[in-house]
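In: Here is my input; please provide its structure:
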Amino acid sequence: MSTTEQGTPERSATADREIVISRIIDAPRELVFEAFTDVRHLSRWWGPEGFTTTTRAFEFRVGGQWDFVMHGPDGTDYQEWITWTELTPPERIALLHGESRGDPNAFESVLTFAPDGAATRIEMRTVFPTKELHDEAVEKYHAIEGGRQTLGNLAAYVTEIVRKGAED
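Out: Alright, predicted model coming up:
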């Protein structure tokens, strides 16, 4: 966050519509990035605790899509769709995420992967089209906690890969 000349924090134009979640993951940046780019990895860790994922289509390229269903621990299925809008390996992924192609309520996310010594700092910045959709995601769908859990699942997954690699 930047500050104005008066020393007060400058507020982002999207602050009331965005969620920012970050985490340090004890794994190399290339591996953390790969966990986002390969469906065999994504399907093993994606989503909050207790959720599983079934992929219907996956093409990791700008303009490609990931069409999938998240299965909640209570048996509820959530139709999901992502299209990749920018890919800069192994630094950045930008995407549009909704329930389906053309979803008017789809939100934009940018993920950045920065080296932090031998670890990786991942930041997920999500911007919703409206404050109301942001508030609904936070209050009804617990998006902040869900995002933290999802990055926690990613951390556990890649840390296990690193551990197994060290044993080989």
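
In: contacts and neighbour counts: CA atoms only from here.
Out: Will do.

In: Mind naming the longest strand for the chain?
Out: strand 77-88 (DSSP state E).

In: any idea how far His134 is from Ala57?
Out: Distance of Ala57 to His134, computed by CA to CA, to the nearest Å: 27 Å.

In: So for these two, which sits in the more crowded spot?
Out: His134 (20 against 12; other CA atoms under 10 Å).

In: Quick one: classify the more buried one as helix, strand or coil.
Out: helix (DSSP: H, G, I helix; E, B strand; the rest coil).

In: correct me, but it touches Phe128?
Out: Yes. Counting by CA atoms under 8 Å, Phe128 is a contact partner of His134 at 5.5 Å.

In: Before we compare anything, build this one as well:
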Amino acid sequence: MTDREILVSRTIDAPRDLVFEAFTEVRHLSRWWGPDGFTTTTHAFRFTVGGEWTFVMHGPDGTDYPEWITWTEIVAPERITLLHGETPGDPNAFETVLTFTADGTATHVEMRTVFPTKAQRDEAAEKYHAIEGGRQTLGNLAAYVTATAR
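Out: Have a look, this model is predicted:
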């Protein structure tokens, strides 16, 4: 791991195909995406390489965060690589690689985010609590897919 990365992972008690699918359809993402207390409003969504997801994350304090994601690699059901910023062409956009590894009937999810600079990584970690936010996001994913699997 480099000084520009944040790595968050979790083992989820649900099959890999279901965990992967939770990232591929907006009807799923809108139910779990984001840290605790956040909600998401999607404006556009197309899950293909080069496709985009434009959305607003609504913080528990009422703050709106415009977000934009484009997928740069999709290897179902093993890996998703994406570029994430506020808008298309955002010079501060960062890359995230999600890997999904089957572990018996469970799935190990790894979310590796690489920022353009160490300073941006440090700001994300300190100002925006990206590490805890990533853990909460994977926790929300786990709660959603384990409820869905039942």
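
In: what does Val26 of structure 2 align to in structure 1?
Out: Per TM-score structural alignment, the equivalent position to Val26 of structure 2 in structure 1 is Val39.

In: Could you do Ile74 of structure 2 as well?
Out: Matched by TM-score structural alignment, Ile74 of structure 2 corresponds to Leu87 in structure 1.

In: what sits against the equivalent of Thr54 of structure 1 over in structure 2?
Out: When structure 2 is aligned by TM-score structural alignment, Thr54 of structure 1 is paired with Thr41. Residues in contact with Thr41 of structure 2 (CA atoms under 8 Å, 6 or more residues apart in numbering) are Ser30, Phe55, Val56, Met57, His58.

In: Quick one: these as a markdown table, columns for distance to Pro91 of structure 2 and neighbour count too.
Out: Below are the contacts of Thr41 of structure 2 laid out as a markdown table (distance: CA to CA, whole Å; neighbours: other CA atoms under 10 Å):
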| residue | distance to Pro91 of structure 2 | neighbour count |
| --- | --- | --- |
| Ser30 | 26 | 17 |
| Phe55 | 18 | 20 |
| Val56 | 19 | 17 |
| Met57 | 20 | 20 |
| His58 | 23 | 17 |
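
In: So which of those residues is the closest to Asp64 of structure 2?
Out: Distances from Asp64 of structure 2 to the contacts of Thr41 of structure 2, taken as CA to CA, are shortest for His58 (4.6 Å).

In: Name the nearest residue to the closest one, ignoring sequence neighbours.
Out: Asp64 (4.6 Å; CA to CA, 6 or more residues apart in numbering).
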